[in-house]
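Peer 1: Provided below are the primary sequence and the corresponding predicted coordinates.
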Amino acid sequence: MPDNEAKPMTIAQIVEAVTHPPLPARIIAYDGSATGPEDAEFALHLVSPRGLRYLASAPNDLGAARAYVSGELTASGVHPANPYPAFEALASLSDSFHAPSRQDALRITKSIGAKGFLPPKPPESEQQPAWERILHGVIPHSEEGDSETVTSHYDRSNEFFAKVLGPSMTYTCACFPEAETTLEEAQVNKLRLVLDKLDLAAGDRLLDIGCGWGSLLVAAAHRGIRAIGVTLSPPQAEWANDWIAREGLSDLAEARVMDYREVKEKDFDGVASLGMMEHVGVAHYDEYFAKMYSLLRPGGRLLNHQITRRDSKQGQHAGKFINRYVFPDGELAAPGVVMTHLGDAGLEIIHEESLRQHYALTLQHWCENLEANWDECMKEAGRETALLWGLYMSGARYSFETNSLQIHQFLAVRPGEDSLGHWYPLRPWWDA
């Protein structure tokens, strides 16, 4: 047997055996080996054999995320709250991977050993896969299943979210009139845009599905609109109702801990669904929009604001990392798929627009907030969650900037009951 086959491979040699040169980043391993350009702007540090086991047992975004959030894989040249600058290099690195030759595969196996491919215990922040939850009787997108997934994402710490989102406490894409607009101004502008599109006046009734911490409820009540918000997160509802009370608006608005399927009121003048559809599941779109139809009065409007895929070829699942760490059971559809289901429910689409670039800017601001409040965020939610949010938001920003992800607002109306249908202005009545 040649000497090079008998010798164990260093981590750097393993990386070289499964990637195409040149590497876009420096790779430095715990065994003292390194590969990639010495003058690279960014370097990835594999801290321990445990990190290698994460990568070897799940050679995809899930394995890398496990190593990163557990601190076994670190990046130099970027702040952990905002690793976005390294994402282009990371994407190039991911594209450079290939299957090793048979000879290299044998050498890698001998070097790592059989135990090296056994996955360590996942980090605490990782959620169970869907099949495991099903075995425990929790069906994805059932009321119980949705309650669990909402709890896993939103019930971490109101104070943590306040540091990241800023005073608006609005966890959906802002709308920037100019690139230099502040996050707070852009969020106020987004809430104004939603209410203007819904064309609601004082005394009208609004239902906000997935109301979060209540920013739209407060904005609506300040216009004299009577607003009900529903969320599956008790901490969110508590924060929203406290905010409403501080503003002296409790006679106009309220937040409830309630599944949207349990709302009993009817004949709303407007329904807002902002950042909610990502949790619904594509197979449940018809059910969801049929419920929206039933909640609206004839002539009432629905503003559906949701993240979408660029196209249907990408599939609908959000990826292993997102499903295990960020949005369990999360699913995305292409804009045309959403529009088909809206129409099938009997709703007439009267306006649609993409806010993709706006979400990239929103995520940039959230990462900057996380970085500015890094110590406080780690204190509130723990280092693992802080690392996770920096990774997730930076990755999402990169996906929106490269058009892998989009976000759309769909404005639809429940047609009127007169023979001519419901009339509305021939041109949009709001300012973008």
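Peer 2: Structure received.
Peer 1: hey, let's count contacts and neighbours off CA atoms from now on
Peer 2: OK.
Peer 1: let's verify Ile307: helix, strand, or coil?
Peer 2: Under DSSP: H, G, I helix; E, B strand; the rest coil, the three-state class of Ile307 is strand.
Peer 1: contacting residues around Glu417?
Peer 2: Glu417 makes contacts with Pro298, as judged by Cα atoms under 8 Å, 6 or more residues apart in numbering.
Peer 1: from Trp423, how far off is it?
Peer 2: Counting by Cα to Cα, to the nearest Å, the gap between Glu417 and Trp423 amounts to 11 Å.
Peer 1: show me what the lengthiest helix in the chain is in contact with.
Peer 2: Across the chain, the longest stretch assigned as helix under DSSP state H is helix 383-401. For helix 383-401, the surrounding residues in contact (Cα under 8 Å, 6+ apart) are 68-70, 80-84, 87-88, 125, 322, 325-326, 356-357, 359-361, 363-364, 366-367, 370, 374, 377-378, 405-406.
Peer 1: so how do I select the buried members of the residues you listed in PyMOL?
Peer 2: Those of these that count as buried under 16 or more other Cα atoms under 10 Å are selected in PyMOL with:
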select buried, resi 68+69+70+80+81+82+83+84+87+125+322+325+326+356+357+359+360+361+363+364+366+367+370+374+377+378+405+406
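Peer 1: so which of the contacts of helix 383-401 are in helices?
Peer 2: If you go by DSSP H, the contacts of helix 383-401 have 68-69, 87-88, 356-357, 359-361, 363-364, 366-367, 370, 374, 377-378 in helices.
Peer 1: residues near Phe289, how many?
Peer 2: The tally of other residues near Phe289 (other Cα atoms under 10 Å) stands at 21.
Peer 1: that one: which element?
Peer 2: helix 285-295 (DSSP states H and E).
Peer 1: hold the first one in mind and look at this next one:
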Amino acid sequence: MTRPSTGERKGADPGSSRTVAATIHELLGEPPQVRVVAPDGSSAGPDAGRVLRIRTTRGLSYIATHPGQLGFVRAYLQGDLVVDGMDEAYPYEELKLLGGLDLRRPPLREVPDLLRMARATGLRVPELPDLETPSELRKLAHGLRHGRRRDAEAVQHHYDVSNRFYEMLLGPSMTYTCAVYPHEEATLEEAQEEKYDLVCRKLGLRPGMRLLDVGCGWGGMVRHAVRHHGVTALGVTLSRAQATWAQQRIAAEGLTGAEVRHADYRDVTERGFDAVSSIGLTEHIGVRNYGRYFTFLRDRLRDEGRLLNHCITWRDPDRAPMRQGDFVFRYVFPDGELAASGRIVTEMERVGLEVQHHENLRAHYARTCGAWCENLRAHWDECVAEAGLATARVWGLYLAGSRLSFERGGIQLHQVLATRTGADGGTGYPLRPRF
């Protein structure tokens, strides 16, 4: 336990042995390289540590009324919490010092100190930041979780920020999924190109084949498969902004055989596709819906057709699909849910798909998130002007935190390749594939 400095007693609450700053420092897990300074003048932590400042009583209100991850994030996004010298576009080093975004909820024994802090500093429940998604009660008025209307609203919350914002953040590829780095010196654009081509190779795409890409984003997979592998490709996305951008890019590039629709994947009526790619959509559909999801995709395939599912997963198979108190759930991916890769494999097999290959690319996603942070840093002023300071802060925090989580292995990225095996056992899959 960090030895309190002499300044810790300053500003102590009546009836409490701990100051406001000491209470906050303990909520953070008493990081040994971080010093907390509270608005009442109290401080806690090592004298030589990086200084985390709670600048206002409103910031204390956020922390006291929701002392886990959300309270600290709310204070930061409103400018009530700062770390001296922090790069808002890339707060990776600060998150490492704090142990990441996985802040603990206080145990019952600490509640009296929080209550004393609240009474002594005159705290109140502040309004939530504008960027936060509605409460569960309000969201229920918009339909059941993962119903069509609510899914559309959740996707639009995340992806319809601004195409210009994403162009600066993601770079020329306009690809918001894990890249695959073919070598240590590869650029982000080279790695995104390699990712699309890896998917195409795993799917065995050849000229004349038909591809369905669900959750196609800005159409990167569709355009790559048509341009480099000679297929006819249909992509669907629930984001109108994405669909419009992709349609304009397809027209500008003069690609024939490439189509992107603004539609729910469940509205695709065509069947007999040679291949289906799902790159970054599974996170949005809900774990309980996996069976229906993979059944739908299976039914779009011809016999011996292939499905590649690419999605973020938990490392821990027993972890809950989502945590409503998390920063990412409330600010970034409303209704987002993850499962371990074994659940993905099981659900695919349960609907009759035959899994042929399974690969973890988490190290590549850590590198991808770092590259996006570098883009955000390079275009920080433009991103703030385009989307607002709070949104830019959300993205800096989210991407830096994601990089750290991928590096530590708490979250992973799995590609699972399966075939719709025919009644006679035919798969169309080579004895030894070369990807």
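Peer 2: Here it is on my side, so go on. Quick caveat: nothing in here was measured; it's all calculated off a predicted structure.
Peer 1: coming back round to it: equivalent range in structure 2 for the longest helix of structure 1?
Peer 2: The alignment of helix 383-401 of structure 1 onto structure 2 (TM-score structural alignment) spans residues 389-407.
Peer 1: cool, and stretch 53-66 of structure 1?
Peer 2: Against structure 2, stretch 53-66 of structure 1 falls on residues 61-74 (TM-score structural alignment).
Peer 1: and what of stretch 287-301 of structure 1?
Peer 2: Counting by TM-score structural alignment, stretch 287-301 of structure 1 corresponds to 292-306 in structure 2.
Peer 1: structure 2: which residue goes with Cys367 of structure 1?
Peer 2: Aligned partner of Cys367 of structure 1 by TM-score structural alignment: Cys373.
Peer 1: any idea how far Asp316 of structure 2 is from that match?
Peer 2: 26 Å.
Peer 1: which stretches of structure 1 form strands?
Peer 2: 26-29, 34-35, 43-46, 73-76, 205-209, 226-231, 253-257, 268-274, 296-309, 348-354, 405-413 (DSSP state E).
Peer 1: packing partners of the last one?
Peer 2: For strand 405-413 of structure 1, the packing partners by 3 or more Cα pairs under 8 Å, 6 or more residues apart in numbering; DSSP states H and E come out as strand 296-309, helix 335-344, strand 348-354, helix 356-372, helix 383-401.
Peer 1: so how much does that strand differ from structure 2 once superposed?
Peer 2: With mean Cα distance after the TM-score superposition for structure 1, strand 405-413 of structure 1 departs from structure 2 by a mean of 0.4 Å once superposed.
Peer 1: can you list contacts of that strand?
Peer 2: Contact with strand 405-413 of structure 1 is made by 197-198, 299-310, 335, 339, 342, 347-356, 359, 396, 399-400, as judged by Cα under 8 Å, 6+ apart.
Peer 1: and the angle for that strand with helix 285-295?
Peer 2: Here strand 405-413 of structure 1 runs at an angle of 40 degrees relative to helix 285-295 (axes from the mean of the first three to the mean of the last three Cα atoms, to 10 degrees).
Peer 1: what angle do strand 405-413 of structure 1 and strand 296-309 make?
Peer 2: Interaxial angle of strand 405-413 of structure 1 relative to strand 296-309 (the same axes, to 10 degrees): 170 degrees.
Peer 1: my guess is Arg414 of structure 1 meets Arg297, correct?
Peer 2: Yes. In this structure, Arg414 of structure 1 is within contact of Arg297 by Cα atoms under 8 Å, at 7.2 Å.
Peer 1: which of those two has more residues huddled nearby?
Peer 2: Arg414 (25 against 18).
Peer 1: what does that one correspond to in structure 2?
Peer 2: Using TM-score structural alignment, Arg414 of structure 1 sits opposite Arg420 in structure 2.
Peer 1: just Leu232 of structure 1 next, same as before
Peer 2: So, by TM-score structural alignment, Leu232 of structure 1 is matched to Leu238.
Peer 1: list the contacts of that match.
Peer 2: Contact analysis of Leu238 of structure 2 by Cα under 8 Å, 6+ apart lists Ala152, Val155, Gln156, Gly215, His262, Ala263, Asp264.
Peer 1: what of Arg408 of structure 2?
Peer 2: Counted by Cα under 8 Å, 6+ apart, Arg408 of structure 2 has zero contacts.
Peer 1: re earlier: deepest of the helices and strands packed on strand 405-413 of structure 1, which one?
Peer 2: Neighbour counts (mean count of other Cα atoms under 10 Å) averaged over each of these peak at strand 296-309, with a mean of 24.
Peer 1: not counting that one itself, show me its contacts.
Peer 2: By Cα under 8 Å, 6+ apart, the surrounding residues in contact with strand 296-309 of structure 1 are 194, 197-198, 266-278, 292, 316, 332-335, 404-417, 422.
Peer 1: can you select the buried ones from the residues you listed in ChimeraX?
Peer 2: Filtering the contacts of strand 296-309 of structure 1 down to the buried ones (16+ other Cα under 10 Å) takes a single ChimeraX command:
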select :194,197,198,268,269,270,271,272,273,274,275,276,277,278,292,316,332,333,334,335,405,406,407,408,409,410,411,412,413,414,415
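Peer 1: got a markdown table for the strands of structure 1, with distance to Gly113 of structure 1 too?
Peer 2: Converted to a markdown table, those look like this (distance: least, Cα to Cα, whole Å):
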| stretch | distance to Gly113 of structure 1 |
| --- | --- |
| strand 26-29 | 17 |
| strand 34-35 | 20 |
| strand 43-46 | 18 |
| strand 73-76 | 20 |
| strand 205-209 | 51 |
| strand 226-231 | 48 |
| strand 253-257 | 51 |
| strand 268-274 | 49 |
| strand 296-309 | 40 |
| strand 348-354 | 50 |
| strand 405-413 | 39 |
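Peer 1: how near is the nearest residue to Trp245 of structure 2 once chain neighbours are set aside to Glu259 of structure 2?
Peer 2: What sits nearest to Trp245 of structure 2 in space, not counting adjacent residues and going by Cα to Cα, 6 or more residues apart in numbering, is Trp218, at 6.3 Å. Separation of Trp218 of structure 2 from Glu259 of structure 2 (Cα to Cα) stands at 11 Å.
Peer 1: with neighbour numbers in mind, choose between the two.
Peer 2: Trp218 (27 against 21).
Peer 1: next up, the contacts around the alignment partner in structure 1 of that one.
Peer 2: Alignment note (TM-score structural alignment): Trp218 of structure 2 maps to Trp213 of structure 1. Counting by Cα under 8 Å, 6+ apart, Trp213 of structure 1 touches Met169, Thr170, Gln236, Ala237, Trp239, Ala240.
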